[in-house]
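Undergrad: coords please:
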Amino acid sequence: MIMVTGATGNFGRPLVTELAAQGRKVRALTRTPERAELPAGVEPCDSAAPDFAGVSALVLNIAGAPGSTAALLGAAKAAGVRRVVTLSSLLVATDGEAAAEGSTAAIHRDLEEAVEEDFEQWTHLRPGGFASNALQWKAQLQAGDVVHGPYAGACTAPIHEADLAAVAVRALLGDELLGLAPSLTGPQELTLAEQVEILGAVLDRPLRYQEIGPEAAKAAMLAHNSWVQEEMIDSLLSFLADTVGRPALVTGEVERILGRPALTYAQWAEANAAAFSALA
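TA: Predicted coordinates for the structure are as follows:
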């Protein structure tokens, strides 16, 4: 049995779907198990009361983990879970040792260390920007053709969540990624403004990115994401600022691991176009 935290999220959903398609037993942690739409055969489980009975592997997404991560890992170890695949961050590889306390890099660095201390079988997935981060623009693009956000020139290589899920499946079902922490990116570097342009081309709409100041962006993020800590937003804005005018890291690890080209941002946009349909 494989337990997946954040099972209905942008990463968890395609992972659960792929595991179920391969006939694997999956227990999906979710805050709303009674309403969760899951593939046939997947067992929903209330994230407030994780049931580790029969679980041999855990996919740990800190954003979808209930309460204390330390308590969750302790319960997993006590129940005999043998393998942990963590959803970490590329920032651990780029500035993990120098990361300020409370930053995204420091939080994920500490998570990796905790997993390594208690579990012999581990893999840390270190993605950079997610293509699905564009879903934060959903409301704006349903209402109009302008995205207001910070640092239009911030440059990343966003990864398609289906690729990230496919790598996670390899880490769960095989041994070739044990003890490794691959840095995972999409196949091309794109600024935030370029991402919006690609969405516009896919949607056949004249979309554009309008840059606003970081303080205004922070206030908007806090207003729409009550569960996100202020320190994490500060860390994100600092990261975006640092990427302006700099080439993004493109690793090629997805292609090496999966044996096929990584999916592009345009492919992600085409698969998720309906989410951005303008309101009537």
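
Undergrad: CA atoms for contacts and neighbours, from now on please.
TA: OK.

Undergrad: all helices for the stretch 101-250 of the chain, in order.
TA: 104-118, 138-143, 161-173, 192-203, 214-224, 230-243 (DSSP state H, counting those that start in this stretch).

Undergrad: can you name every helix or strand that the shortest one contacts?
TA: Counting contacts by 3 or more CA pairs under 8 Å, 6 or more residues apart in numbering; DSSP states H and E, helix 138-143 packs against strand 146-149.

Undergrad: one more time with 10 Å
TA: strand 146-149, helix 192-203 (3 or more CA pairs under 10 Å, 6 or more residues apart in numbering; DSSP states H and E).

Undergrad: what would the ones you listed look like in TSV with distance to Ala105?
TA: Output for the helices and strands packed on helix 138-143, formatted as TSV (distance: least, CA to CA, whole Å):
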stretch	distance to Ala105
strand 146-149	22
helix 192-203	21
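
Undergrad: which helices and strands does the longest strand that the chain contains pack with?
TA: Scanning the chain for the longest strand, with DSSP state E as the assignment, gives strand 121-127. Other helices and strands packing on strand 121-127, by 3+ CA pairs under 10 Å, 6+ apart, are strand 57-61, strand 83-87, helix 90-95, helix 104-118, helix 161-173, strand 183-184.

Undergrad: one step back: wait, which of the helices and strands packed on helix 138-143 is closest to Asn10?
TA: helix 192-203 (17.8 Å; CA to CA).

Undergrad: could you also give me the structure for this next sequence, so I can compare it with the first?
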Amino acid sequence: MIGATAHFGRQTVEALAGAGRKVRALSRTPEKAGLPEGVEVVRGDLARPETLGAALDGVTELFLVLPYGMDAQPLLDRVRQAGVRQIVFLSSGAVVDGADPQPDGGPAPVNDAVEQLTGHPPRPYTQWVTDNLAAFR
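TA: All right, here's what the predicted structure looks like:
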């Protein structure tokens, strides 16, 4: 989970861990993450993709919550190298409230980059929650 300590990321981690799912969470400061017991918290920084190796090792599915304005390409390059097959992207962090059109295309550039990386568009977070609703009960 990239974005595990953000609002939606934390809720998703808690729901998955509560449902008995194996979760690995990225944090710049694992000792301060405060995530549920059993969650593997690994150190890494999105602004420094070279720190993401351990976080991505063996990962096949990735939940991605990005801050607005972040250049996601270096991260997605690391994700490609790691062999991640599926990405669930919560794009609301890449949206500026009330802006129409969205500056810099909003989440569209990340969606396009994810589609190029995986061969299909990212699964919307809302669709993933619907498909996996039992984990959120």
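
Undergrad: give me the TM-score for this pair.
TA: Once superposed, the chains reach a TM-score of 0.74 (TM-score structural alignment, normalised by the length of the second structure), with 122 aligned residues with a CA RMSD of 3.0 Å.

Undergrad: any idea which of the helices and strands packed on helix 138-143 of the first structure gets closest to His124 of the first structure?
TA: Going by CA to CA, the one of those nearest His124 of the first structure is helix 192-203, 26.4 Å.

Undergrad: quick check: the closest one aligns to which part of the second structure?
TA: With TM-score structural alignment applied, helix 192-203 of the first structure matches no range in the second structure.

Undergrad: and the angle from that helix to helix 230-243?
TA: 90 degrees (axes from the mean of the first three to the mean of the last three CA atoms, to 10 degrees).

Undergrad: now for helix 192-203 of the first structure, which elements pack on it?
TA: Using 3+ CA pairs under 10 Å, 6+ apart, helix 192-203 of the first structure is in contact with helix 138-143, strand 146-149, strand 155-156, strand 190-191, strand 208-211, helix 265-271.

Undergrad: and the fourth one, what does it pack onto?
TA: Right, the one you point to is strand 190-191 of the first structure. strand 155-156, helix 192-203.

Undergrad: show me what the first one is packed against.
TA: It stands for strand 155-156 of the first structure. Under the contact criterion of 3+ CA pairs under 10 Å, 6+ apart, strand 155-156 of the first structure touches strand 190-191, helix 192-203, helix 230-243.

Undergrad: closest to His148 of the first structure out of these?
TA: Comparing those by CA to CA, helix 192-203 comes nearest, at 10.2 Å.

Undergrad: how about the closest one: buried residues?
TA: Leu192, Ala193, Glu194, Gln195, Val196, Glu197, Ile198, Leu199, Gly200, Val202, Leu203 (16 or more other CA atoms under 10 Å).

Undergrad: the fifth one and Leu240 of the first structure: what is the separation?
TA: What that stands for is Val196 of the first structure. Between Val196 of the first structure and Leu240 of the first structure the computed distance is 16 Å (CA to CA, to the nearest Å).

Undergrad: equivalent analysis for Leu72 of the first structure, please.
TA: 31 Å.

Undergrad: compare those two and say which is more crowded by neighbours.
TA: The neighbour comparison of Leu72 of the first structure against Leu240 (other CA atoms under 10 Å) goes to Leu240, with 20 against 17.

Undergrad: looking at it, the more buried one is touching Ala217, isn't it?
TA: No. Under the criterion of CA atoms under 10 Å, Leu240 of the first structure makes no contact with Ala217, lying 11.8 Å away.

Undergrad: out of the helices and strands packed on helix 138-143 of the first structure, which is closest to Arg82 of the first structure?
TA: Closest among those, using CA to CA: helix 192-203, at 39.5 Å.

Undergrad: looking at the helices and strands packed on strand 155-156 of the first structure, which is nearest to Leu87 of the first structure?
TA: Comparing these by CA to CA, helix 230-243 comes nearest, at 15.9 Å.

Undergrad: read off where the closest one ends up in the second structure.
TA: Counting by TM-score structural alignment, helix 230-243 of the first structure has no counterpart in the second structure.

Undergrad: return the distance of that helix from the chain's centre.
TA: Distance of helix 230-243 of the first structure from its chain centroid, counting by CA atoms, centre = their mean, to the nearest Å, is 16 Å.

Undergrad: thanks a lot, catch you later.
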